[in-house]
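Asks: When you get a sec, could you give me coordinates for this:
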Amino acid sequence: MRRALPFLMAGLLVVLSALPVLAQPTPAPAAARELVVATKVAPPFAMKRPDGSWTGISIDLWQRIAEKLGVRYRLVEEPTVDALIAGTATGRYDAAVAALTITGARAEIIDFSQPFYRTGLGIAVPPGDGSRWNVILRSILSLGFLQAVGALIGLALLVGLLIWLFERRRNEHFGGTRGIGASIWWSAEAMTQASTGVHTPITLAGRSLAILWMAVSIIAIAVFTAGVTSALTTSALQGLVTNAHDLASVRVGAVEGSSTIDYLVNEQIKYRSFPSADAGLKAMKAGAIDAFVYDKPLLAWIVLQDYGSSLNVLDIVFDAQNYGIGLPLGSPLRRDIDVALLDSVHSDWWKQTLFRYLGER
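Replies: The predicted structure is shown next:
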């Protein structure tokens, strides 16, 4: 009995030391309570029905994630993206679900899930994009047009000077200092296929250069004419804005507080801000601005629904962006949401969802 006593005492100590651990309550999972999820109207990613319920690409994705995680939630509407981010950053919301672009500045104050949609900026323009005379004037004053004109004038001056050098001693009309002007004028007449008059080069070198210049000038004028005609026709059909580079020379609109503003500021493009995309598009329709820049899928959806016959969205995408779900910094839900999100966007369900809202396959 005495020999067994030490073993009994040791076993009792082991049991007593384990009691505090066993007595500790198991921490409740972070998602046990009802989550507060903020959203904002951003068709087709977040749309509010007349009965107050929500639908859209982002909303459907969040509903699927919530089902996978078995969490309860309620949606809260905010008027702006800045309000979504501010509420999530302060912890008032457990998540922000809409068309929320992942940017460096936003990632400093909130966390983001894995991207679920890759897109970029788009440009909406009026049909015809300005009057015909504005288009023609802009084309004529463009750098390419001025460079082409300068090249033709430079060639005519060069040929005129060479003619003067070859003819100044044997041709009275091209002789002396005054002959320089006559030589250049002859070169210009020959280039435009106008009459060169009775005064022509008489030396072998002068006549050889004249023949060569007449042949070259025909080709040069033909190419120049074709280029100008093509440029004017293209501008008349496509308008003042055909790509992102054209934004620097027109009146641009953007939604205040959106990621579009960051792009325009970085590119040093002047812009006018509007409280919403609809307000900006109405201003463009009224002629107050020439182009409106916004997230491409959102812009395309609004134009298709409300401005299909009066505005166009260019078939370009620039400044690549990713949409994600916003979360408070250090959110314990982030890993579970990422797993459920990645599982969802790599499924046939996601393909069907994108096709239903956007027609994307």
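
Asks: make it CA atoms for all contacts and neighbour counts henceforth
Replies: OK.

Asks: Sketch out the helices for this structure, chain order is fine.
Replies: Secondary structure of the chain (DSSP state H): helices at 5-23, 57-69, 81-89, 104-107, 132-140, 143-167, 178-191, 204-238, 259-266, 277-285, 296-306, 334-345, 348-358.

Asks: Kindly reformat those helices as JSON lines and extend each row with distance to residue 327 and mean neighbour count.
Replies: Below are the helices of the chain laid out as JSON lines (distance: least, CA to CA, whole Å; neighbours: other CA atoms under 10 Å):
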{"stretch": "helix 5-23", "distance to residue 327": "33", "mean neighbour count": "10"}
{"stretch": "helix 57-69", "distance to residue 327": "13", "mean neighbour count": "19"}
{"stretch": "helix 81-89", "distance to residue 327": "6", "mean neighbour count": "21"}
{"stretch": "helix 104-107", "distance to residue 327": "10", "mean neighbour count": "13"}
{"stretch": "helix 132-140", "distance to residue 327": "47", "mean neighbour count": "16"}
{"stretch": "helix 143-167", "distance to residue 327": "48", "mean neighbour count": "17"}
{"stretch": "helix 178-191", "distance to residue 327": "69", "mean neighbour count": "20"}
{"stretch": "helix 204-238", "distance to residue 327": "42", "mean neighbour count": "15"}
{"stretch": "helix 259-266", "distance to residue 327": "18", "mean neighbour count": "16"}
{"stretch": "helix 277-285", "distance to residue 327": "25", "mean neighbour count": "20"}
{"stretch": "helix 296-306", "distance to residue 327": "22", "mean neighbour count": "18"}
{"stretch": "helix 334-345", "distance to residue 327": "7", "mean neighbour count": "17"}
{"stretch": "helix 348-358", "distance to residue 327": "22", "mean neighbour count": "15"}
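
Asks: One more, please, to line up against the first structure:
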Amino acid sequence: MLGALALAFSLGAAPVLATTPPPPSAVLRVGVADGAQPCSYRERGSWSGLAVELWQRVADQERLPYVLVPGNSAASLLEATRRGDLDVAIGCITVSPERLSTTRFSLPFQESGLGVMTRRNQLELGASLLRALVAPDLIRLLLAYVVLISLLSLGVWRVERNGSNPARWEVGRRRAFALIFQVLATGPGTNTVVVSSRGHTLVFLAYLVRIVTASLLVSYVTLNVVRGNQELSNRNLRNLQDLAGQRVAVRPGTVSDELLRRLNATGLEPAIQLRKLDRITQADALLGSGAVDAVMADDIQLDYLLHQLPHKRYGLALRQLNPQSQAFALSPALSDNQVNRINVALGRLKRDGVVTRLRQQAMNKS
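Replies: The predicted structure follows:
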């Protein structure tokens, strides 16, 4: 009887022991996917990107030995992490409700929404440039410049009565004042309108007004004209339902892919035609050749691509769709101590502004 009970106990305990996750290895297996600029990508044999550098900071601070394991996509990394084949999956992995119910995540390190990039209509591009040139901010800046130079010209007129005495110039009083205004506004010829020390002081002030205004104008043109008002690239695309019947490129297994598939499943007619996007940098070739009508991905990825492209043929028709947190995925086999160390390091790096600096560096990297 005792032998039978012992045998039954051992048979009943076996399934419990089989489902217990194995202890994590001393060297963490960290999965990373290529082609997800600026979060993670392989360049000249080395891994780069915001998520890669952030994980390196975490591992250095907590002295966590690890080895990078390449993966095909974020979806494959998540699946391998759930199975315990990977200890950590790094990248700008969106913590969606569907993933949260099946996957263990670290402390979120940033928030990002989804965007849709399309070709810009050349007529709309010209119209957007014209709107930028007649924007109220630019007009106010130019008016302020004219007013300041006019006041300085009036000051020169008054202080030079006993010097160059512009009121007695042969060209007449009005043309004399116009000449002073032109000289102060443009620069050349200042030695012909002033001779007094106070007059030279006013000329110097006019010089300061010119260089400050010129700097502001250059900044305005760079931000609003050269970049071409990228926010509005397609006025006919106001929501995701407007993508019906269009060919949209997405990376397989991403939140963008899942969202469009769910939208098609609601009975959208005609259905959105999904096209495979292996790397975010392929979006230029696909849109340029007319193979797709739009590209959908994280805002951070599309902003990075627009910043890197030498031309301004594309823009974001939609942005900040479904904003959600992004984090690292963690294996259930990781101990609570290891998870806590990773989260503490991420929290420290966020608090110290390191995450923000890494994001800026990744976005500006050419």
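
Asks: I'd like the helices of structure 1 as CSV, with distance to residue 31 of structure 1 appended.
Replies: Listed next are the helices of structure 1 as CSV, based on distance: least, CA to CA, whole Å:
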stretch, distance to residue 31 of structure 1
helix 5-23, 23
helix 57-69, 9
helix 81-89, 16
helix 104-107, 22
helix 132-140, 58
helix 143-167, 60
helix 178-191, 81
helix 204-238, 52
helix 259-266, 30
helix 277-285, 35
helix 296-306, 31
helix 334-345, 10
helix 348-358, 24
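
Asks: Please tell me which residues of structure 1 stretch 81-97 of structure 2 aligns onto.
Replies: Residues 88-104 of structure 1 are where stretch 81-97 of structure 2 aligns, with TM-score structural alignment as the criterion.

Asks: follow-up on the earlier one: which one of the helices of structure 1 lies closest to residue 244 of structure 1?
Replies: Residue 244 of structure 1 lies closest to helix 259-266 among the helices of structure 1, at 10.2 Å (CA to CA).

Asks: In structure 2, which residue range corresponds to that closest one?
Replies: Using TM-score structural alignment, helix 259-266 of structure 1 pairs with 255-262 in structure 2.

Asks: how big's the offset between the matching stretch and structure 1?
Replies: Here stretch 255-262 of structure 2, set against structure 1 after superposition, deviates by a mean of 1.9 Å using mean CA distance after the TM-score superposition for structure 1.

Asks: Quick check: which of the helices of structure 1 is nearest to residue 39 of structure 1?
Replies: Proximity to residue 39 of structure 1, assessed across these by CA to CA, is greatest for helix 81-89 (6.9 Å).

Asks: Can you check the distance spanned by stretch 119-130 of structure 1, start to finish?
Replies: Using CA to CA, to the nearest Å, one end of stretch 119-130 of structure 1 lies 28 Å from the other.

Asks: Also stretch 304-322 of structure 1?
Replies: This stretch, stretch 304-322 of structure 1, spans 22 Å end to end (CA to CA).

Asks: residues of that stretch that come out buried?
Replies: Judged by neighbour count using 16 or more other CA atoms under 10 Å, the buried positions of stretch 304-322 of structure 1 are 307, 311, 312, 313, 314, 317, 321, 322.

Asks: Now the fifth one: closest residue in space, sequence neighbours ignored.
Replies: In this structure, residue 314 of structure 1 finds its nearest non-sequential neighbour in residue 123, 5.7 Å apart by CA to CA, 6 or more residues apart in numbering.

Asks: residue in structure 2 matching the one you found?
Replies: So residue 123 of structure 1 corresponds to residue 116, using TM-score structural alignment.

Asks: Isn't that match up against residue 319?
Replies: Yes: here residue 116 of structure 2 reaches residue 319: they are 6.5 Å apart, a contact under CA atoms under 8 Å.

Asks: now residue 327 of structure 1: how far from residue 225 of structure 1?
Replies: Separation of residue 327 of structure 1 from residue 225 of structure 1 (CA to CA) stands at 59 Å.

Asks: Return the residues in contact with the match of residue 123 of structure 1.
Replies: Residue 116 of structure 2 is in contact with 294, 295, 296, 297, 316, 317, 318, 319, counting by CA atoms under 8 Å, 6 or more residues apart in numbering.

Asks: Any chance of the residues you listed in TSV with distance to residue 51 of structure 2 as columns?
Replies: What follows is these, written out as TSV (distance: CA to CA, whole Å):
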residue	distance to residue 51 of structure 2
294	26
295	22
296	20
297	16
316	23
317	26
318	24
319	21
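
Asks: just curious, which of those is nearest to residue 361 of structure 2?
Replies: When those are compared against residue 361 of structure 2 (criterion: CA to CA), the nearest one is residue 297, at 20.1 Å.

Asks: Give the equivalent position in structure 1 for that closest one.
Replies: Counting by TM-score structural alignment, residue 297 of structure 2 lines up with residue 294 in structure 1.

Asks: And residue 60 of structure 2, by the same measure?
Replies: Per TM-score structural alignment, the equivalent position to residue 60 of structure 2 in structure 1 is residue 67.

Asks: rewinding a little: ok, and for the match of stretch 81-97 of structure 2, which residues are buried?
Replies: Buried-residue list, stretch 88-104 of structure 1, by 16+ other CA under 10 Å: 88-89, 91, 93-102.

Asks: which strand is the longest one in structure 2?
Replies: Taking DSSP state E as the criterion, structure 2 has its longest strand at strand 314-330.

Asks: What ranges does structure 2 have for its strands?
Replies: Under DSSP E, structure 2 gives strands at 28-33, 41-43, 46-48, 66-71, 88-94, 104-105, 110-119, 247-250, 273-276, 294-298, 314-330.

Asks: any chance of these in JSON lines, plus distance to residue 17 of structure 2?
Replies: Shown next, in JSON lines, are the strands of structure 2 (distance: least, CA to CA, whole Å):
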{"stretch": "strand 28-33", "distance to residue 17 of structure 2": "23"}
{"stretch": "strand 41-43", "distance to residue 17 of structure 2": "39"}
{"stretch": "strand 46-48", "distance to residue 17 of structure 2": "38"}
{"stretch": "strand 66-71", "distance to residue 17 of structure 2": "27"}
{"stretch": "strand 88-94", "distance to residue 17 of structure 2": "24"}
{"stretch": "strand 104-105", "distance to residue 17 of structure 2": "22"}
{"stretch": "strand 110-119", "distance to residue 17 of structure 2": "38"}
{"stretch": "strand 247-250", "distance to residue 17 of structure 2": "41"}
{"stretch": "strand 273-276", "distance to residue 17 of structure 2": "42"}
{"stretch": "strand 294-298", "distance to residue 17 of structure 2": "41"}
{"stretch": "strand 314-330", "distance to residue 17 of structure 2": "22"}
